[in-house]
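A.B. asks: Sequence and predicted structure below; questions after.
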Amino acid sequence: MRHSTTDETHKAQWVDVEGGQIPLSTHGAGASAILFLHGWTLDHRIWQPQFDDQALAQSFRLVAIDRRGFGASKAPPDLDREPEDIIAVLDHLDVDRVILVGQSQAGRAALRFANQHPGRTAGLVLVGSPIGGLEPGPAPGEDVPLEHYRALATADRLDEMKQLWAAHPMIQGGSGTTHAPMAAMLANYTGQDLLAPAPQPGPDIGGLGAITAPALVITGTHDTAWRRRVGDAIAVALPHGTRAEIPEGGHLCNADAPAAFNRLLSRFAESVCV
């Protein structure tokens, strides 16, 4: 099943994946593709500031999906299957190699994909992504209390969970321009993933040396100290990693500091597509 808008450069489509379908939107007509993977409780709309950037759209083919279990996706949540979903999206679009942008939780899927499919990974951009095996861990208040959130969702107290998450420093940091779109996406969040079996542990800091793709690791200066420290460690652990911070950007720095983020992304994408 496929749906398209009347705009020839901005199309919405459905892609068959294990257990259902996921929607994707495309914009631009560049020869090289950038695939955006949104963070937890979000959907493809978090990437609107990138789709609105005419320079990016002229140079690249921009693709954003609703990951399984989020947004309008019709596939059940399963973080472990997301690398397979990326393959399905690339094959659907007839894209051989892609630049992957993984935001927060989706960085785990992006890292797994780059490790499993090096031949199809032109570049890797990680935005506020977590990692396992790094000590010390986050300070109290910096972590995401998933077990508490899972207990609230299981007890049919999803609204309470959403209120707590909306007040978390990872959501409140930054310029404040993300608050309205974040609220809209959070309102649509169904908590399916909290009711599903917990995924396998994500990539460990010690395993990143096997990833050969060039990588850019980004955080906002107003992200939590833990996520910024994780960004430093990932950039060092990746054989071809580089590090950047966005002034005035929070955890969702692509949305609350889009001009700076888009410049970084464009320069990186151009460097790996030469």
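C.D. replies: Great, that's in hand.
A.B. asks: rest of the way, CA atoms for contacts and neighbours
C.D. replies: Fine.
A.B. asks: what packs against the strand or helix carrying Trp14?
C.D. replies: According to DSSP states H and E, Trp14 maps onto strand 10-17. In terms of contacts (3 or more C-alpha pairs under 8 Å, 6 or more residues apart in numbering; DSSP states H and E), strand 10-17 is packed against strand 20-27, helix 82-93.
A.B. asks: Look up how far Thr224 lies from the residue nearest in space to the middle of the chain.
C.D. replies: Centroid check for the chain by C-alpha atoms, centre = their mean gives Gln103 as the closest residue, at 2.7 Å. Computed as C-alpha to C-alpha, to the nearest Å, the Gln103 to Thr224 distance reads 15 Å.
A.B. asks: Tell me which of the helices and strands packed on strand 10-17 lies nearest to Glu135.
C.D. replies: Closest of the helices and strands packed on strand 10-17 to Glu135 is helix 82-93, at 26.8 Å (criterion: C-alpha to C-alpha).
A.B. asks: coming back round to it: how far does the strand holding Trp14 sit from its chain's centre?
C.D. replies: 18 Å (C-alpha atoms, centre = their mean, to the nearest Å).
A.B. asks: quick one, that strand and strand 20-27 angle?
C.D. replies: Taking axes from the mean of the first three to the mean of the last three C-alpha atoms, to 10 degrees, one finds strand 10-17 and strand 20-27 inclined to each other by 150 degrees.
A.B. asks: what residues are up against Gln50?
C.D. replies: By C-alpha atoms under 8 Å, 6 or more residues apart in numbering, the contact list for Gln50 reads Leu56, Asn254, Pro258, Asn262.
A.B. asks: Below is an additional structure, to be compared with the one above:
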Amino acid sequence: MHLTMPSGQAQLAVRSSGSRDGLPLLLHAGVADQRAWAAQVKHSQTAHPVVTFDQRGYGETMLTPEPYSLAKDVLAVMNATGLEQAVLVGNSKGGRLALDFTLAHPERVRALVLIGTALSGSPRLTQWPPEVLRLDEQMDAALEAGDLDRLNELEAQLWLDGPGRSAGRVSGPLRELFLEMNGKALKAENPGDETEPEPAYPRLNDIKVPTLLVVGDLDLPSIHENSEHAARSIPDASLHVMPGTARLPQLEQPESFNAVLEAWLKALP
């Protein structure tokens, strides 16, 4: 079921495959939109319902630039779909949002699944792998030149293929989908100024819900550090490394990811 839900002046594009309290709400990465969860949405037809939505500046969500809060957008989606509580499943930027939301609204979260997660307030790295620095320089040059197609392809190399991997490691329909999703986001209107939450990094031990951290073994070292730090700091957390994947394991290896997610959800108290 496709829905449009207001939050401020935005009209959030939402997809719900059913209505049941405590079901997963999937939060996409900053290089994707809700289509990155297509395999999980399909799986939900035989497993459990899920809710997805396009964040501001992504996919089919319509907006007028304004000051906004991503946490308020999540609340709007939950309230409109009847979710008093949800299992928040966040990828990359979506993982950061899931954590920030949980710290602000702990009563609305049953559990967390954080995939290649970013962490608000995490220490800035002073050293990066040479292959990452090269890609970063090329991305800066493409942005300065206004070559968004080139920037899109370079971001695919970093986030989809993984740093230091062969360009095009992930090919075919998956790469085409990444380029379409991220290309649309790169060309989207600026949504406005986001209200920055209090940093999560020093407050992870305040997370009181079961938490699963998933990270692709081809992802950035900093993301592995984030995931390992969160697994140590959150009282009820476990870490699962997915081989042969980078930032979007649920897109690259949906069957393996779905099996991990389903087994973990079934074990929740």
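C.D. replies: Noted; the coordinates are in hand. It should be emphasised that the depicted structure is a prediction, and the values quoted were computed from it without experimental measurement.
A.B. asks: now what about the TM-score between them?
C.D. replies: For this chain pair, the superposition-based TM-score is 0.83 by TM-score structural alignment, normalised by the length of structure 2; 260 aligned residues with a C-alpha RMSD of 3.1 Å.
A.B. asks: what residue of structure 2 matches up with the residue nearest to the centre of structure 1?
C.D. replies: Matched by TM-score structural alignment, Gln103 of structure 1 corresponds to Asn91 in structure 2.
A.B. asks: Spatially nearest residue to Val77 of structure 2 (excluding sequence neighbours)?
C.D. replies: Met5 (7.0 Å; C-alpha to C-alpha, 6 or more residues apart in numbering).
A.B. asks: Just give me the match in structure 1 for that neighbour.
C.D. replies: That one, Met5 of structure 2, aligns with Val15 by TM-score structural alignment.
A.B. asks: Do you have the strands of the stretch 151-274 of structure 1 handy? List them.
C.D. replies: Assigned by DSSP state E, counting those that start in this stretch, the stretch 151-274 of structure 1 shows strands spanning 215-220, 241-246.
A.B. asks: just checking, which of those strands sits deepest inside the structure?
C.D. replies: Highest mean neighbour count among the strands of the stretch 151-274 of structure 1 (mean count of other C-alpha atoms under 10 Å): strand 215-220, with a mean of 27.
A.B. asks: And that one against structure 2, how far off on average?
C.D. replies: Compared with structure 2 after the fit, strand 215-220 of structure 1 shows a mean deviation of 0.7 Å (mean C-alpha distance after the TM-score superposition for structure 1).
A.B. asks: For that strand, give the aligned segment of structure 2 as residue numbers.
C.D. replies: The aligned range for strand 215-220 of structure 1 is 211-216, by TM-score structural alignment.
A.B. asks: what does that stretch contact?
C.D. replies: Here stretch 211-216 of structure 2 has contacts from 111-117, 223-224, 227, 230-231, 234, 236-249, 264, using C-alpha under 8 Å, 6+ apart.
A.B. asks: So the match of Gln103 of structure 1 is in contact with Leu99, correct?
C.D. replies: No. If you go by C-alpha atoms under 8 Å, Asn91 of structure 2 and Leu99 don't touch, sitting 11.0 Å apart.
A.B. asks: correct me, but Met185 of structure 1 touches Thr41?
C.D. replies: Yes. Assessed by C-alpha under 8 Å, Met185 of structure 1 is found in contact with Thr41 at 7.1 Å.
A.B. asks: and those two? which has more neighbours close in?
C.D. replies: The neighbour comparison of Met185 of structure 1 against Thr41 (other C-alpha atoms under 10 Å) goes to Thr41, with 22 against 17.
A.B. asks: Distance check, the residue of structure 1 positioned farthest from its centre against Met161 of structure 1.
C.D. replies: Largest separation from the mean C-alpha position in structure 1: Ala155, at 28.0 Å (C-alpha atoms, centre = their mean). Counting by C-alpha to C-alpha, the gap from Ala155 of structure 1 to Met161 of structure 1 is 10 Å.
A.B. asks: What's Ser129 of structure 1 aligned with over in structure 2?
C.D. replies: The equivalent of Ser129 of structure 1 in structure 2 is Thr117 (alignment by TM-score structural alignment).
A.B. asks: Its match - nearest residue in space that isn't next to it in sequence?
C.D. replies: Nearest to Thr117 of structure 2 is Ser92, by C-alpha to C-alpha, 6+ apart, at 4.1 Å.
A.B. asks: Lys184 of structure 2 versus that neighbour, what's the distance?
C.D. replies: 18 Å.
A.B. asks: Give me the more crowded residue out of these two.
C.D. replies: Remark: of Ser92 of structure 2 and Lys184, Ser92 carries more neighbours, 23 against 20, as counted by other C-alpha under 10 Å.
A.B. asks: right, and that one touches Ala29 too?
C.D. replies: Yes. Counting by C-alpha under 8 Å, Ala29 is a contact partner of Ser92 of structure 2 at 5.0 Å.
A.B. asks: Do a quick rundown of the helices in the stretch 1-150 of structure 2.
C.D. replies: Listed in chain order, the helices of the stretch 1-150 of structure 2 (DSSP state H, counting those that start in this stretch) span 38-44, 70-80, 93-104, 130-144, 148-155.
A.B. asks: Comparing the third one with structure 1, how large is the average distance?
C.D. replies: With the two structures superposed, helix 93-104 of structure 2 lies on average 0.9 Å from its match in structure 1, counting by mean C-alpha distance after the TM-score superposition for structure 1.
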